[in-house]
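[1] Provided below are the primary sequence and the corresponding predicted coordinates.
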Amino acid sequence: MLFHVRMDVHLPHDLDPDVRADTVAREKAYSQRLQRAGKWPHLWRIAGEYSNISVFDVDSADELHDLLSALPLFPHMTIKVTPLATHPSKVTDALV
């Protein structure tokens, strides 16, 4: 199942710099593991924002929830999930 996910990060301004650096490093490592595993095939930064647009390829909404809630930045995110379906005018099966 494919899901379009928008993630907006809202870190507290008074967050300890060491905690921030550790959290961001853990987030990067975790997200890269998911990308290498094929669960997170598309990740784009939204220019000018601490936000991204992603596509997840998972077996279920429950799996997506588990992956998202395990993100180290999850407590500081607003997340919007949209399930995706194949469009009838699509020419190819390749995700671009």
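    Arrived safely. Numbering: from 1, shown residues only.
[2] okay, CA-based contacts and neighbour counts for the rest of this
    Will do.
[3] can you map out the helices along the chain?
    Across the chain, reading from the start of the chain, the helices by DSSP state H fall at 17-36, 61-69.
[4] got another, please set it beside the one above:
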Amino acid sequence: MLFHVTMDVHVPHGCDPVRFEQLKAAEKARFQQLQRDGTWRHIWRVVGRYSNVSIFDVEDNAQLHDLLTSLPLYPFMEVKVTALCRHPSSLHDDDR
């Protein structure tokens, strides 16, 4: 199943900058592994915000939930999820 996910990161005031840099590095490593696995298919930065728009390809809602809550920065995120399905006019066969 494909999902459109918007993740807005809100860093709390007073957050230890060293710890936050460690979390960002762990987040990047996790993201890149999920991208190599084909689960996190696309990611785009939202201009002017600490935010991204992503496309996930997972088995079901539960897998997406588990994946999102496992992200190191999840405690600092506001997440919006929209389920997607293939448009009948799409020319791409991988739009499942």
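    Right, received. Where do you want to start? Here the structure is a predicted model, which is why all the values come from computation and not from measurement.
[5] Mind checking the TM-score on these two?
    Structural agreement between the two chains, given as a TM-score (TM-score structural alignment, normalised by the length of the first structure), stands at 0.94; 95 aligned residues with a C-alpha RMSD of 1.0 Å.
[6] ok so, going back, out of the helices of the first structure, nearest to residue 95 of the first structure?
    helix 17-36 (14.6 Å; C-alpha to C-alpha).
[7] How about residues contacting that closest one?
    When contacts are taken as C-alpha atoms under 8 Å, 6 or more residues apart in numbering, the neighbours of helix 17-36 of the first structure outside the stretch itself are 40, 41, 42, 71, 72, 73.
[8] Make a ChimeraX selection of the buried ones in those.
    Selection of the buried residues among the contacts of helix 17-36 of the first structure in ChimeraX, burial being defined by 16 or more other C-alpha atoms under 10 Å:
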select :40,71,72,73
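[9] from the contacts of helix 17-36 of the first structure, which is closest to residue 58 of the first structure?
    Nearest to residue 58 of the first structure among the contacts of helix 17-36 of the first structure, counting by C-alpha to C-alpha, is residue 40 at 8.4 Å.
[10] For that closest one, give me its contacts.
    The neighbours of residue 40 of the first structure, taking C-alpha under 8 Å, 6+ apart as the test, are 31, 34, 54, 55, 56, 57.
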